[in-house]
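Enquirer: Structure here, sequence nowhere to be found:
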């Protein structure tokens, strides 16, 4: 992904994640950075179209999908899908790689694991 315009995929200090602290949100007080990181991720997943787009990318061959392959399955125009994808990129849930005219997206698995771990009340 040399020409990548990928979003930040590292977790802020104090965020719940694979390499970060493993306590869920119910395990103690989150610092401001961790709370903001988690809120961005959950807000991005608060839209059913974005959840569907994320699942389409995760299920795609090679673990990445072109924007041109995402518009049909969700029944939306390319500009609308691009808007949704920008929200997912900004939340750090997917990366974007520009290849000529087309943008390709891949899921950031660590970001999804961190959101899941944040809700894991069993710890």
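Expert: Yep, it's here. Because the structure is a prediction, the values reported are computed rather than measured.

Enquirer: drop to CA atoms for contacts and neighbour counts, all remaining ones
Expert: Fine.

Enquirer: Can you tell me how far the residue nearest the centre of the chain is from residue 101?
Expert: Closest to where the C-alpha atoms of the chain average out (CA atoms, centre = their mean) is residue 93, at 1.1 Å. From residue 93 over to residue 101 the distance is 22 Å, taken as CA to CA, to the nearest Å.

Enquirer: Use this one as the comparison:
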């Protein structure tokens, strides 16, 4: 059995799709965003970020971050390093301890992508 297909007249100038209403991501912006999202794409990192964000002054000592996530100190330090390199956390050493603070506005860009306008 032969099925007949409907043909679309492309010479009529009819638009098949709605036009863009805002500028899409550029290739460099998409690559940067993918790197940023990869930093968040781990349950332990999300928990660590949430704990820091929920702490007084949005800052926590690394010594207070190990038990809540149930991981070894080197593993927690690795995750904190990834979050710091991605721009979500700042790091400051005080004596023998390292404190991590939420970078102001670091989550705003991600949140704006997730909220439809």
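Expert: Looks like it came in fine. Not measured: the values here are computed from a predicted model.

Enquirer: re earlier: what sits against the aligned partner of the residue nearest to the centre of structure 1 in structure 2?
Expert: Alignment note (TM-score structural alignment): residue 93 of structure 1 maps to residue 88 of structure 2. Contacts here follow CA atoms under 8 Å, 6 or more residues apart in numbering; on that basis residue 88 of structure 2 touches 49, 102, 103, 106, 107.

Enquirer: Sticking with the first one, tell me its helix or strand.
Expert: Using DSSP states H and E, the element containing residue 49 of structure 2 is helix 43-54.

Enquirer: What of residue 65 of structure 1?
Expert: strand 64-66.

Enquirer: again with residue 106 of structure 1
Expert: strand 102-107.

Enquirer: corresponding residues in structure 2 for that strand?
Expert: So strand 102-107 of structure 1 sits over residues 97-102 in structure 2, by TM-score structural alignment.

Enquirer: Please point out which parts of that stretch sit buried.
Expert: 99, 100, 101, 102 (16 or more other CA atoms under 10 Å).

Enquirer: if I read this right, the third one contacts residue 59, doesn't it?
Expert: Going back to what we said before, that points to residue 101 of structure 2. Yes: using CA atoms under 8 Å, residue 101 of structure 2 makes contact with residue 59 at a distance of 4.1 Å.

Enquirer: shared neighbours of those two, anything?
Expert: 52, 53.

Enquirer: What is the equivalent residue in structure 1 for residue 50 of structure 2?
Expert: In structure 1, residue 50 of structure 2 lands on residue 55 (TM-score structural alignment).
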